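K.L.:
Structure here, sequence nowhere to be found:
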C-alpha cells in the first residue's frame, strides 16, 4: 500500500460557526458539515503488520491547528480543559474544548513546536472549532491558522523503534513524551495490545523525503488501523456525529489526564468541576465489540438496554473495523446499564454488544 503520502488537510466545506449550538449527534444547527469517509475494512495482513512486526499509516482523518503569538498559550489556557500555560517542549497533553454547558465540542492532542502550540484534531470538526476559538481571541495577541496543508501526520505502531532511529536522534520513552528533530515532532501515545505507538508530525516535504527509508523496514497500512488501535487503547476522539454529547468525564477524559481541575476557568468549567466533586458521574465510556460493518455501525448511534427498551441508555463514541470481525467500539453508557441485562445497538432488538476490558481502570463512582 505504498500510496503517495496525503496531508491531514482541513475540511473546507465544514464552515459551521462554533457560535451556533449543535444539534444532537449532528452538525451545528443551520450549518452543513462533511463527515469523515467510511474507511474500508483493513486486510488481515494490515492488522498483522502492526501486531507481528511494525507499520506506519498516513493519518488523513486528522487536521492541525497552529496557535501563534505572544498570548497563544494563555489564550488556549482559558479555553481548553487542560493546562497550556505550562506546556513544555518535552511533553504533549490531551485536552478538550467544551461548550458553556460543559459538553465537548472537540478533543485535541496539544504540544509546542518552537513558539507555536499545535492542536491535533479530528478533521471533520476542525473548521468549526477553529472558527469558534478565533471568535474569542479579541484583544489577545494570538492567531489560529490551519496548518494541515503544510504538515503530514503519520502514525506508527508495533516494532518501529529501529525504523524511527534512522530519522530521530532520540525516541520518546514515555507516553505523551515528545522529541523534536529536523523532520518534525515525534510523540509517543498510549500503547495498544502492548505495542508501542507514535505520532510523527512534520513538514510534508521532510516526511516524504524519509518515506523510502521507512518503507524498507515497515509496511504502510490503512489509517483505519489507527482508528482501531485508538479504540483498543481506550482513548476517545470527538468527531462530528458526537459534538456536544458528552461532559469530559463521560468519555473518561479525567482518567486520561485531559482535564486539569486546578487550572483557571474555561467554557463549561463549572459544569465539569461540579460533576467531578459532587459525585454525579453516572455515565462512563467502555470498550465493546458488535457484529456488523462501519456502513451501519457508526459514531453517534444510540444504544438500548434489554430491561428498558423505550429510551436510549448510551451512545457510540467511536467505531472501527476489528481484527477478529465485527466492529470495535468505545461506547458511553449509564453505569447502571452494565450491571445486568444486555446492551444493544440501535434498538433493544438490535445486535448485542460484547463488552471488553479497558486497558486502564476507572474510579469507583459513588
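P.N.:
Arrived safely, thanks for sending. What you are looking at is a predicted structure, and each value in this text was computed from that prediction instead of being measured.

K.L.:
When you work out contacts or count neighbours from here on, use the C-alpha atoms and nothing else.
P.N.:
Noted.

K.L.:
ok, residue 162 - how many residues close by?
P.N.:
By other Cα atoms under 10 Å, the residues close to residue 162 number 13.

K.L.:
if I look at it, how far off is residue 213?
P.N.:
11 Å (Cα to Cα, to the nearest Å).

K.L.:
list the contacts for the nearest residue to residue 251 once chain neighbours are set aside?
P.N.:
Counting by Cα to Cα, 6 or more residues apart in numbering, residue 251 lies nearest to residue 285, which is 5.0 Å off, once chain neighbours are set aside. Residues in contact with residue 285 (Cα atoms under 8 Å, 6 or more residues apart in numbering) are 250, 251, 252, 330, 331, 332, 333.

K.L.:
Turn the residues you listed into CSV, including neighbour count.
P.N.:
Shown next, in CSV, are these (neighbours: other Cα atoms under 10 Å):
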residue, neighbour count
250, 22
251, 26
252, 23
330, 29
331, 29
332, 25
333, 26
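
K.L.:
dropping in the other structure now:
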C-alpha cells in the first residue's frame, strides 16, 4: 500500500492543531538538550529544526515537538507543539526548569505554525519555513508571525490526510504513552543516540540496543467499497481473530478510508508475506490493507519477532 496520488493532498497554510512555545535564556540550549530526545546543539551548527519528543520517566512519549532557533540568537528557541497538549507541555517544562536561567512562555499571540506541500512559501517566509525534518514527502514547515497574511488559510485536514497516508503519527492523541521507537522516531530523525542524558532515555537506549521493536505505527487503507472509518482505539484483527493492533487515527472521505495502527511487527510481516490467515480487518468491520511505507528500513521487518 504505497500512498498513491489520490491519497495525498496539496496544502499550504496555518496548522491550527499546533501551538508555539518560546524557551529563552542563558541556560535554554542546555535545558532543552536534557529535556528532549534529539540533539538541539545541531541548530547552532546550521540545522533548520530538531524534531523530537519529551518523555515520561518511564520513556513513553509525553508530547512531540519541533525545536527551532528564533532568529540568529542561540539562547532563544521556538517549539511547535500539539495545541491540545500545550498547557500541560508548558507546565511540564517549567517543572523541569527549576533553578535554570530560562523563560518558558506561550507564544501563540504573535506566532503560528504553518506548512506547505511545496517550496513556494514566499520570500518573507523562505528562512522560517524549511523542509519537514521527518520526511521529504511531508513538504515544508515552520513558524511565522501571526500577522503574515500569506498563511491565513487553515490546512490541518489536508496536511493530516497526507501525513497519515505516509504513515506518520503526530500529536498527543496519536503518540502519547507509546515508546519513541514504536512511533518510528528512529527513521523520522526524531531521536539522537549519541547525545547526553535526557528524561526517559534509558528505555529508548535499551530498546535500540536489543535491536527489536515489537510494535510500530503503520498506515492502513480500507479495501472494501463503502467502508466506514473505525473509531480511535478500535482493534484491527487477522483472520484467526488475533488482535494485530490499535487504531490511533482514521480519516474517511469520498475517496478512501485510511488511518494509522500501532501493530505488532510479527503480524505485519506475515501480512506482507501473504501467509495463511494473515489478512486484516477492522474488528466487526471492513478488510484493510497494511503495508510498510517506502521510507521504512527493510531490516525492520527482518528483525520482527513474535
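P.N.:
Sure, I can see it. Keep in mind that what you see is a predicted model, and the values were worked out from it rather than measured.

K.L.:
Send over the TM-score of the superposed chains.
P.N.:
Once superposed, the chains reach a TM-score of 0.81 (TM-score structural alignment, normalised by the length of structure 2), with 279 aligned residues with a Cα RMSD of 2.6 Å.

K.L.:
Would you confirm that residue 258 of structure 2 belongs to a helix?
P.N.:
No. Counting by DSSP: H, G, I helix; E, B strand; the rest coil, residue 258 of structure 2 falls outside a helix, being strand.

K.L.:
ranges for the helices of structure 1?
P.N.:
Counting by DSSP state H, structure 1 has helices at residues 44-52, 72-77, 123-135, 161-165, 204-215, 223-232, 269-277.

K.L.:
gap between the residue nearest the centre of structure 2 and residue 183 of structure 2?
P.N.:
What sits nearest the mean C-alpha location of structure 2, by Cα atoms, centre = their mean, is residue 170, with 3.5 Å. For residue 170 of structure 2, the distance to residue 183 of structure 2 equals 9 Å [Cα to Cα].

K.L.:
what does residue 254 of structure 2 give?
P.N.:
For residue 254 of structure 2, the distance to residue 183 of structure 2 - Cα to Cα - is 28 Å.

K.L.:
With residue 106 of structure 2 instead?
P.N.:
Noted for residue 106 of structure 2: a distance of 27 Å to residue 183 of structure 2, by Cα to Cα.

K.L.:
what's the matching residue for residue 317 of structure 1 over in structure 2?
P.N.:
When structure 2 is aligned by TM-score structural alignment, residue 317 of structure 1 is paired with residue 248.

K.L.:
for residue 248 of structure 1, same thing?
P.N.:
That one, residue 248 of structure 1, aligns with residue 180 by TM-score structural alignment.

K.L.:
which residues does the counterpart of residue 259 of structure 2 in structure 1 contact?
P.N.:
Under the alignment by TM-score structural alignment, residue 259 of structure 2 pairs with residue 329 in structure 1. Contact analysis of residue 329 of structure 1 by Cα under 8 Å, 6+ apart lists 231, 287, 288, 289, 290, 316, 317, 318, 319, 320.

K.L.:
How about residue 213 of structure 2?
P.N.:
181, 182, 207, 265, 304.

K.L.:
ok, the residues you listed in structure 1: which stay?
P.N.:
Contacts conserved in structure 1 for those, using both residues aligned by TM-score structural alignment, their matches' Cα atoms under 8 Å: 181, 182, 207.

K.L.:
my read: the first one touches residue 216, true?
P.N.:
Meaning residue 181 of structure 2. Yes. With contact defined as Cα atoms under 8 Å, residue 181 of structure 2 reaches residue 216; the gap is 7.3 Å.

K.L.:
so where do the strands sit in the stretch 101-250 of structure 1?
P.N.:
104-113, 116-122, 143-146, 151-158, 178-181, 184-192, 195-203, 219-220 (DSSP state E, counting those that start in this stretch).

K.L.:
Grab the nearest non-local neighbour of residue 142 of structure 2.
P.N.:
Nearest to residue 142 of structure 2 is residue 129, by Cα to Cα, 6+ apart, at 4.1 Å.

K.L.:
Oh, that last question was meant for residue 141 of structure 1, not what I typed.
P.N.:
In space, and not counting its chain neighbours, residue 141 of structure 1 is closest to residue 71: 4.9 Å by Cα to Cα, 6+ apart.

K.L.:
ok, now which ones touch residue 71 of structure 1?
P.N.:
140, 141, 142.

K.L.:
Could you find the counterpart of the first one in structure 2?
P.N.:
Put plainly, it is residue 140 of structure 1. Correspondence of residue 140 of structure 1 to structure 2, assessed by TM-score structural alignment: residue 100.

K.L.:
re the thing from before, tell me which of the strands of the stretch 101-250 of structure 1 approaches residue 64 of structure 1 most closely.
P.N.:
Among the strands of the stretch 101-250 of structure 1, the nearest to residue 64 of structure 1 by Cα to Cα is strand 116-122 (4.7 Å).

K.L.:
on that earlier part again, quick check: the farthest pair among the contacts of residue 213 of structure 2?
P.N.:
Most distant of the contacts of residue 213 of structure 2, by Cα to Cα, are 207 and 265, 14.5 Å apart.

K.L.:
Between these two, which has more neighbouring residues?
P.N.:
Neighbour totals were compared for residue 207 of structure 2 and residue 265, and residue 265 leads with 26 against 16 (other Cα under 10 Å).

K.L.:
Run a quick check on that one versus residue 215, I expect a contact.
P.N.:
Yes. Using Cα under 8 Å, residue 265 of structure 2 makes contact with residue 215 at a distance of 5.4 Å.

K.L.:
Show me the longest strand that occurs in structure 1.
P.N.:
strand 308-321 (DSSP state E).

K.L.:
Taking helix 223-232 as reference, get the angle to it.
P.N.:
Calculated by axes from the mean of the first three to the mean of the last three Cα atoms, to 10 degrees, strand 308-321 of structure 1 forms an angle of 130 degrees with helix 223-232.

K.L.:
Which strands or helices does strand 308-321 of structure 1 pack on?
P.N.:
helix 223-232, strand 302-305, strand 327-334 (3 or more Cα pairs under 8 Å, 6 or more residues apart in numbering; DSSP states H and E).
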